[in-house]
Each structure stands twice: as C-alpha cells, then as structure tokens.
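>>> Could you look at this predicted model? Sequence included:
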Amino acid sequence: MADKNSRRAADSDLAAPGPDRIRNVVLVGPSGSGKTALVAALRRDRVADADQRSVSLTVTPLPHEGIKINLVDTPGYADFVGEVRAGLRAADCALFVVAANEGVDDATRELWRECDAVGMPRAVVVTKLDHARADTDTVLLGARAAFGEKVLPAYVADGQGVVSLLEAGTDDPRRAELIEAVIEESEDETLMERYVGGEAIDEKLLVDDLEKAIARATLFPLIPVCATNGSGLGELLDLCVRAFPAPAEHVPPEVFAPSGAAAPAVTCDPAGPLVAEVVKTTSDPYLGRVSVVRVFSGTLDPDSAVHVSGHFSSFGADGHEDHDEDERIGALAYPSPGQQVLASHVVAGDIAVVSKLSRAETGDTLSSPEEPRVLRPWTLPDPLLPVAIEAASRSDEDKLSPALSRLAAEDPSLRVEQNPETGQLVLWVMGEAHAEVALDRLQHRYGVAVEPCDVIIPLRECFTGTAKGHGRHVKQSGGHGQYAICDIEVEPLPGGSGFEFVDKVVGGAVPRQFIPSVEKGVRTQMERGVREGFPVVDLRVTLLDGKAHSVDSSDMAFQTAGALALKDAAEQTRISLLEPYDEVAVLVSEDLVGAVMSDLSSRRGRLLGTEQVADRTVVRAHVPQRELVRYAIDLRAMSHGAGSFSRTFAHYEPAPE
C-alpha cells in the first residue's frame, strides 16, 4: 500500500517537466527565527510539529501554480554553517528569515555578504507577526541597516492579512519609495520622467519591473508573514514563483575533469551530460547511505551507472581523501517529508534523493562513467574546535573507525584526526553543539559509545646547555654477545635549526660502518624524548670516542649505545619544554578589534598587527596552541557569531615552568 501511494504521489505533482517549472529556494536566518515553522505552514502541516530547532538541511518540494518549489531549510545555529553552505549550493535564490521580535544577527549579515558576492537573488521574510513583542518597523530598519538600502517593503500587514504596496489606492508613505526604487531598476528609461511628471504608472508594469529587479538581485523585497494564521503565505509563494529565477537562469558551478583539467561548462539542460552534486548524506538503518542530490545538467535515471568523484584536495580543501569510483544508483525519490515519493527520472535543475550510493560523500560529483566530471566544491568552513574522544569499551573501539568514516562522509565540516604524536583521536568540529550532534549520532545512529577527554598539546624537549654523555651496551650470554660503547657531546642549537650529527672519532675507535648506527640510535631516542616523552629538537650531537669488539659489535648494539649516550647527557643538564605557537588571523568588525586584541594578549599571545579587509579588520598574533583549544567558542561569544579566525603553525617557544 505504501509503495502504491508513493507512486501515485510521484505521478501527480512533484515531477517537474523541465527546469523552467522549478524554483530552488533556500531559507536562511538565525536560530529561532521561524524557518522550519514557515516551511510547515507553507505545507499546511501543523506548526507545532515543526517548532523544534533544526540541526541539518532538509528539502521540501511544494507545488504552486504549476511550479515546483523546492524549499531548502537550513539550520540557524552558527555551528552548522556547513549545512547552510550546502543549502546555498543547492538553491538558486534565498529567503532571509527574520523574526519580528528579534531582528538580524551578525551571522546572518555574513551570509548576506556571501550571497551578495555571487549575485544570488534574495528576499527578506519577517515572521512571528503575532508575537507579543513583534515590531515590523524596527525589523525593517534593522534589515536595511544590515543588508542595505535596496531592502524595501513590498507588502505591509494590515491586521487582516498583507497588502501589496504597489496596489493602487494603498495609503502608506512607503509606497512612493518602493515605486521610485522599482522605476530606477526599470529598463524603460522614460518611466521615471513620466512618474515625476504625475502620470499614474500601471500597476502591472510596476509588478513586472519589480519581479525583474528581484531576479537580477538589484532589489530585495521584504514581506511579512505569519505561520499561525497564514497571513502572507500565498503572497510569499507567488513571489517565489514569479520573481525568483528558474535553475536555467542561475550560473552553475565550474566543472573540471577528475584530473583537474578544465572541462566544458554545463548548462541546465535535461538532454545534456549528467552532472549532479551530493549536497547532503545520511545513513538509514534499512536503506543504507542516502544522498540528497542537486542535478545541474542532464537527467538522472534510477538503476543507472554513475561515476562518483570526490576531489576536495584539488581545490585546496582539507578533510576527505580524493576518490573516484563507478557505482549503480538504486531508487530515485523526491525529498518529501512523511513518505517516499518515487521518481521515474529527475531532470536538470531538480533535487532528488538517491539510495544505494555506498561510496558517495557530501560534496561529491555524480556524472556519466563515459564522461566523468568534478564540480568545484562549495567553500567549506574550517572546523577549529578540537574534541578528543576515546571508545567507552573494547567493543566500541572495534566499531569506532568505520562509524567515524561514515560520519565524516556525511559532514564535510567535520574532520577526524589521529594525532601521530599523542595517539589521540580528535574530532575537529565547528562548536559545542556540532560536537554534541556528532557524538549523539555516533551513539544512536551507529551504536558506538565514546567519552570525551582532554586534548593533549604535543610539546618538544630541548637541551639548555652543553653536556657529555656515555653510552655503554655490553652483554655476554654465550655465543655472539653485544658490545658497543660511545661518548658524545651535545649542545643546543637556535630554535628551528633542527638536528646536526658531527663525527670526531679518531683512530678508528668506532669502526666507520657503525658511525651511522650511533646517529640512528640518537635520532630514535630524540623522537622518544629524554625526560617527558616529547621529541627533542634543535640539537647538535658530536661523536667523540667509543669502543668496539671484533665479534660482538653490531649495528643494533651501536644504535642502543647511541640512545643511552643521549639519555646520559640529558642527566647532566637541564631539559626545558617547548610549546607550539600558531599564527592566528581573526576577522571581526572594527568595533570588536580592541576586545579581540585584549583577549589575545590575555592568552599569552603576541600581537603582530592589523589590516583592513573591506569593512572589517584582521587581527594577527602568535598564540600558544594550548590557549586556542576553546577559542572557536570564545570568539563566537565575543563577536555574537560574526567573527571568524584561521590558524597555521608558526614555531615552538619555551613553555612556562
């Protein structure tokens, strides 16, 4: 019965005949702004079921006036900006959702800048009109201050619903401002002169010009809606259908061959070569890996062969290994909540759910095996909060590695690192909420329990003075024994100099073939450390003397003697610890520069300077890695989610006693 219902739904209104009948609209905005409730209201679902905070991207297809609108709902919390970027990639236009009782936050301003940089058409939706503290006038002022003067109200609430400001007879002082803005964007150069001369401009002409300006991303309408009583919902859908561009009007991402060579650009043509992208990956206990896919070119058919390409490193992104493989997709469906809506095929411009792609990861490209392609991936946020974990039990340890691989395949903003020095397993995440979601998915989706632990910062050891060391490795136990003696002198080198080995043996006290053995033993012991178990750096070791036996001396014996000599030298002088410093670049608004500089100084950081980048400032400093463990959280709190930073290793410096 379920399959019959699914096929009936698929045959009715979700199968778009072509790209011109599709609108892909992403909803972005702060957590709690009402995005998910708005989608539920547009679907005519009970709003109460959608009043929970979303932590992942969801796609809801919605038919309206013969057009299929794919509503891409994204999380509002800053930790899940990776899902937001994926939503922006899947869509061709954006609705910025702002609550009437809250206004615009800094993180939403940053997303507006990103959309502005690529010319994405946008509209501003004001929700929660029925809230006790709703103030649409204040929200309008805040939106214009945050997004620019081209944000103008196209509709106003009148207590009974919403009214278009372009409608003749509307008595609102903002009507004249909207009409003038529309006329300024009109292609009819005589329109302004006629309007100033007192001519009444036809409403249909104004509406047509408004829709063209919205599609060109030169004017951004603001529309008030109320999810609980339905005010403005129909007008919002009309705007999506009439003013937002179809997929064919949106420039697709750059396309390359898997080798990295440039490939011919693709167009949104169902008859063209297949080029699609995985924008979301989840794991279902019954279906296995499930991929949400945006088709940019060609037509996707069920049970067909596709080439799966993942090449993040080719575009300067860290994280997942490059991979290429051919797979056969399973069933195709539309991502409709509540039931599986099967699809006989999916045309260019549409969004689909693909099952049984066992190797596909979020961000991968699907194309024809005969003509494989790779799309330039969207900009991935750099996860900068480390969370060290360990398996809760032996059985969890056995399941942990494959579970982490599947988790990383779903979420490109999550990076898994096995630290080669400390042996710790570290998840690099966007913030505390991101960490909580990752650990929860490990336990409840993959059945692996883990426990967080303190992050260990790998230090270095260094000699502070010159010393001599004696290494004696002599054992006689019948047959061939072991015999090697060496004397060395050590002296510290300037930071960053590395290791030097000097041979000053005279008279053949140490046979020539065993001198490299002494050096190898010293290097091995330097890696193991001489006091706290951290590697030794910046050292010159001079081999002065030694003894050998004609029968019992060997390569391994002199390696052991060299290691013992270094440990003995360490007993003769003080060993200090060095801690790693990173160079950080913090990007914030001008009003936060002082607070950021003061905070970095409190973290034992040394300020290097500032520079202006557009309307914001970059603060650079050298800061100990130990002080940066929670910096991603602290900077977000300090900057209200709008600040960002990058970090690269700089050097080592003596750690405090």
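Now that the structure is in, tell me what you want to look at.
>>> Could you use CA atoms for every contact and neighbour count after this?
Noted.
>>> Tell me if Q513 really is in a strand.
No: Q513 is assigned helix when assessed by DSSP: H, G, I helix; E, B strand; the rest coil, not a strand.
>>> Report the spatially nearest residue to A435, omitting neighbours in sequence.
Leaving aside its chain neighbours, A435 sits nearest to V429 (6.0 Å; criterion: Cα to Cα, 6 or more residues apart in numbering).
>>> leaving aside the residues next to it on the chain, what's closest to F244?
That would be A215: by Cα to Cα, 6+ apart, it lies 5.3 Å from F244.
>>> Spit out the contact partners of the one you found.
A215 makes contact with 121, 243-245, according to Cα atoms under 8 Å, 6 or more residues apart in numbering.
>>> Please report how far it lies from A123.
10 Å (Cα to Cα, to the nearest Å).
>>> this is the comparison structure:
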Amino acid sequence: MGRRTYASESAEALRRNIGISAHIDSGKTTLTERILFYTGRINAIHEVRGKDGVGAKMDSMELEREKGITIQSAATYCRWKESDINIIDTPGHVDFTIEVERALRVLDGAVLVLCSVGGVQSQSITVDRQMRRYNVPRLCFVNKCDRAGANPWKVLAQARDKLKLNAAAVQIPIGLEDEHEGVVDLVRMQSVVFSGENGQTLTVGEIPANLKELADEKRKVLIECVSEVDEELGDLFLMGEEPTTEQLLAAIRRATIANTFSPLFMGSAYKNRGVQLLLDGVVDYLPAPSEVQNVALDLKNEEAPVVLSNDPSKPLVSLAFKLEEGKFGQLTYLRVYQGQIDKGMTIVNTSTGKKLKVPRLVRMHSDDMEDVNSAPNGDIVALFGVECKSGDTFTDGSVNYAMTSMKVPDPVMSLAVSPKSKAESGNFSKALQRFQKEDPTFRVHMDEESGQTIISGMGELHLDIYVERMRREYKVDCEVGQPRVNYREAITKRAEFDYLHKKQSGGQGQYGKVVGYIEPLENTTEVIFENGIIGNAIAPSFIQAVEKGFKEAALNGGLVGYPVEGIKIVLTDGASHAVDSSELAFKLAALAAFRQSFHNASPKLLEPIMKVDITVPSEFQGTVIGNINRRKGTINDSTAEGDDVIISSMVPLSQMFGYSTELRSMTQGKGEFTMEYGSHQAVTQDVQAELISTLGKVKN
C-alpha cells in the first residue's frame, strides 16, 4: 500500500470522522483546542476554566465552563494537510453516556486519551467498552507527559492488561515531566522536538544517542505486535527482513482499521507537544468513510440488512444523530452515509414519511457555523428548520431505509418537577419538549393520579443538569420532589385466565370471553402475545383488540402499578357474540383477565441494580467497602492501582442517593465513582412488602 500519495486520492478517501473520548479530566477538550489551533481554525489557545474568561472553544455552554466538564458533545470541522477532519468532543461523565453513544454511532475512528499519571481509569474502561460495541478503531494518546510522575510505559501496560488492547508505542518520549520536549517517531526513526510559543516549530533530526538503544528495542516490539495480526508484515517478520517505513505504515494502517491493533502516541496537549504528530496519525492510520462498512435496514423488505455504497451518485441515506435548539430554531446534526445532500433538495424522513426541503446546510464549529451547498457521503453537517427526532433516517425518497438504531438505555431515576409560578408554565413545557427531543434518555410523563410532571434520566447529575438548564436557558425555577426509582414487575409462575366480559343495558350490549394463560419468560424483558386458538372461537378481527388489551394491562402491574416485563400471554380459547361482541368488549375482557391471572402468578417487584466502580486511595478501602455493604451492595472485585484501589460493585439504585457527598466526606474528597445501569433484579420479600405499602400509598 505504501505511503499515502495525496494527489491521487479523492476528497472522500481523505476525510476522517473522529471522536475524542476519555476519563474525566484526561485533557480531551484541551487536546481539541490544540488541534483547532494547529489546523488554523482558531487564532489563539484558551484553557478549560481559563483565567482569561474565554474558556475552551468546544465547551460552549456556560454551565460547561463553570463546572469544567463537557456535558454535550460538540462538533467541529478542520483541515490538516490534505484531509478534512470532522471532530466530536464527547463528555466523560457516565450520566451523559448517550452523548458518547451518539458520537460513536456516526464516527469511523476515535482517539482514546489516557493520562500519563492516572493511566487507565474507570471511565476509560466504559468508553473503551462503548467503542467495542460499535467496532470503532482507535488511536491511544498518552497525554500530560509533562506532569510530575508521568509514566507512559505504565499506561501502555494498563492498556494491554485492563483494556485488552493489542497496543504498542509508535513513539518514545524525549524527556518526561519538566524535561519533556518532544518524541522519537519509531516508524520513520527520527526525533521531533517542539519549540516556539505554542509548539508550532517542529525540528526533525537524528535520534539522540542516549535513546538509540531504547528506540531500536521499542521498534522491534511495535513490529512484533503488528506482525501478529497482519499477514503481510508477519511474512516479512518470519523471514527476518526489516520492513521499510512504507511497509510498516501500511501494515499499522491495515491492522488499526481492522481493529486488531491500537497505535499509542505520546505528548502533552497543555504544553503543545505531540499534537501535530497525532493529527498525522489520524490521517495515516484511521479509516476513511469508504473503508468502513455501513448497514441500513430496508423497511420495504422486512428490515433486511442492506450494505450502503460509497458511490456519491447512489440514493441519499443519512442519519439525524443529535438535536440542539439553536438561535435560529432546531439544529439537526446529520451524518451522510450514502449519496449526497444538497441545499434546496427534497428529503424524506423514513420514520414519519414526511417530505421536506433542505433550507440551509451548515458545517459546525462548536457554536459557530459555516454555510455549505452540499455534503457528500461520509460527511457530517447540520440542518436548520427540520422537525425530527434524534435517530431518524433521511433519504431522497427513492429508497425506504432506516439506519440501525442506537442503544438507548432505559432511564433509572425519576424526579417530580413543577414550575414555582404559573406564569412560567409555558416555558416549562417548552423546555421539557426540547430536552426530550435532544436526549433520548431523558423522558417526561404526567402521573395521572397525582397530576405531577415526572422527569426520568440516567442519574442524579443528569437530572440536576436539566433542572439547572431550565433555570438558566428558560428562566424557570422548579420545585423538585424526592428522587424516585423506576421499579418493574414480573411473574414467577404460570397462571390461567378465563374471563367473560358481559354488559347489557338496553340496545347493543358488550360480550367478549378470553381463555388462556400467562407465564414468565427467561432472559428477556419483552411482553409477548401468542394466539393459540385453533378455529374461530374469537373472530380474527377481534384478536388484535385482545392483544392490545393485554399489552396495555402489562404497562401497569398489579402490585404497585409499574410496567410488567418478561411475560408471555397465550390465548387458547374464547367466545364471541354475533351482535354484542366488539373490539372494545374484547379489549376490556383482556384487561380484566390480565389482572385476574397476574395475582395468581406469584408476582414480584424488580429494582434497578447499578454497576458502581469506585476509585479511592487504598487507606480508605475498608471504610468504602463497609459503606457499600450497608447500602446492600455486592462487591465483585477490588484491584490495587498504584496508591489507589478500584472497587467494582453492584448496588441497588435506591441506595445510591446522596452517595457522591458521602464518598467525598469518607475519603477527604479524594474518592470518585462512576455508575451505570446493570439490570433489574427481584427485591427480597420483606423489602417487597415494605415497598408495596409505601409505594401503594404514593400511587393512591
């Protein structure tokens, strides 16, 4: 394959869609700021929580600058040498996991940033798991090599052990901590030293004599790691031949795109070292859109998978992966997978069938934008004035495809919210509507019995941020109720039903009889209805009404009224009346039959169990484990990591309220934790009785 000859390659082959992901405080946003500076997109560098009051370009929300964290993934576009690069800077906090999921869904490659002091941390593992789910090839960048205690070789060992990556260094550092001034490129075997006020002067030269032996040794390790997964380089290696620079570059590229190898770069974004070489690595090793296979589902052919083409003359297929409320209305981020989108063309939303004209097409640069006339396959752009939901597919109307859906986790926590004054209720509704469209993990519903508005999300921080955004962006002060856990209900044994719904009050009556059974299903949360009637005891036209009645009944279980999951409903017999039977009669019969059999099926209450990873200095290990046990948690594992201990546990969500404050006080502010949904599991009998008594009162 050889070194890339840019002149002969198409614009599409030179495009890169990349994400920058990492644990909190590993330097993602700082790295993106440097990338924008070196590619000429910004004229000056600003810092996260900067003293100059400007803040990093990609943290455009006031709340992000204040807290020093990234909440929404920001998109930008830049050009490096001959390549167009779309970059999405993603949040590191697990409460905003949908932002990471959405970014990875539409990206072709990623940069995993690791701290040279902190190494592979709990959130690095979560982000790596998400990259694997979408099969995203990645480069690793060991940042903060200028920090005291920096040890990139320890980080490389952790990437191999903890993340199970086939990783090897493509660089070695020239000096560490306050002596860090550049790197040795192991592929081209040359040194690169960064100087000048912003590190823009690169001096390429011979490898320093004191590093020559280490460079030879690490280059051998690099060749061995790539040879294990690349046949061409493996053949050269077995014959004992030394690969040329071009052969090694090509082999690393093939292995990275195949997701069997991860090259590891080094540097310090804050001190402006190593970022330009990382950009070279993005172009050299990460795939172009044409090198990634994308699959759509053909809605006209029972959702049969269709491999999309890289030919721009083919019909348009694109995915709306993120929505934002901009100054000029809804802003819809779109990834073009096939064909080309042009300003003024007519596109069709395949989930609603609605046609619309593309009014304005822009490239995003965080919260700034540039108008463009068209975008070919592989590009990421944004549209204005388009009504749609996150995850909708747009085509040119000649095909009816849907892109495979993103994994959207169910919300696990709820709060009751209401505006403090009636005058704010209009803005309150507007804010909730917008947030639901933007974020599929944020749900809103009205509790019919209490009349309260309930918001649900992925955790305390997630919901707190939305309440705070309502106050800042919509000037709505909210009354916030106690957090509530989203329980589920299930059955543990089979139960029969035989129910006749009969009503006669002059004129046409109601008549519908249903007979059958319900039984629990293992390893699924679905509600499945099966028509087992042989013959026409119930007219086929009424079967749909029976199914509708049962599925509606399953939305409110008989214990406390939470949705029922993992249940199969089988209809075996029934009876209908020539005059009095109707769809309504059979729906009501099914509703009542479900309630009748549910109580005989030994129902149980299920609660969400969270996977909680806690990182604390080892001196606090005993205190933290004792606290998790008191919270009815189960310790799965604890591993020593230098002076720290990482404790992995499963804890009921109901026991996790206020944990962040308690962890801080237990560990003198040194502990941190990440929490994500694991599964719903049955509560014990005594807890069930207590919950039925307390939740029953709340529901009534």
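Structure received. As the structure is a prediction and not an experimental result, all values here were calculated from the model.
>>> Any idea what the TM-score is?
TM-score of the superposed chains, computed with TM-score structural alignment, normalised by the length of structure 1, equals 0.68; 511 aligned residues with a Cα RMSD of 4.3 Å.
>>> follow-up on the earlier one: structure 2: which residue goes with the residue nearest to F244 of structure 1?
The alignment partner of A215 of structure 1 in structure 2, by TM-score structural alignment, is I257.
>>> measure its match to E641 of structure 2 for me?
31 Å.
>>> just L308 of structure 2 next, same as before
Counting by Cα to Cα, the gap from L308 of structure 2 to E641 of structure 2 is 45 Å.
>>> same question, D396 of structure 2
53 Å.
>>> what's the answer for L316 of structure 2, then?
Taking Cα to Cα as the measure, L316 of structure 2 falls 49 Å from E641 of structure 2.
>>> more neighbours, the two?
The neighbour comparison of L316 of structure 2 against E641 (other Cα atoms under 10 Å) goes to L316, with 25 against 17.
>>> need the contact list for that one.
Contacts of L316 of structure 2 (Cα under 8 Å, 6+ apart): 336-341, 394-396.
>>> cool, and I628 of structure 2?
Applying Cα under 8 Å, 6+ apart to I628 of structure 2 gives the contacts 634-635, 649, 651.
>>> what sits against the counterpart of I22 of structure 1 in structure 2?
Under the alignment (TM-score structural alignment), I22 of structure 1 pairs with R15 of structure 2. Applying Cα under 8 Å, 6+ apart, we find R15 of structure 2 in contact with 83-86, 288-289, 378-379.
>>> and in structure 1, which of those residues remain?
Contacts conserved in structure 1 for those, using both residues aligned by TM-score structural alignment, their matches' Cα atoms under 8 Å: 83-86, 288-289, 378-379.
>>> can you pick the most crowded of these?
With neighbours taken as other Cα under 10 Å, the top of these is G378, carrying 28 neighbours.
>>> circling back: so what's the residue count around the residue mapped onto the residue nearest to A435 of structure 1 from structure 2?
With TM-score structural alignment as the matching criterion, the partner of V429 of structure 1 in structure 2 is G457. Counted with other Cα under 10 Å, residues neighbouring G457 of structure 2 total 26.
>>> For E242 of structure 2, see how far away G457 of structure 2 is.
55 Å.
>>> ditto for L286 of structure 2
24 Å.
>>> Check V170 of structure 2 too.
For V170 of structure 2 relative to E242 of structure 2 (Cα to Cα), the value is 16 Å.
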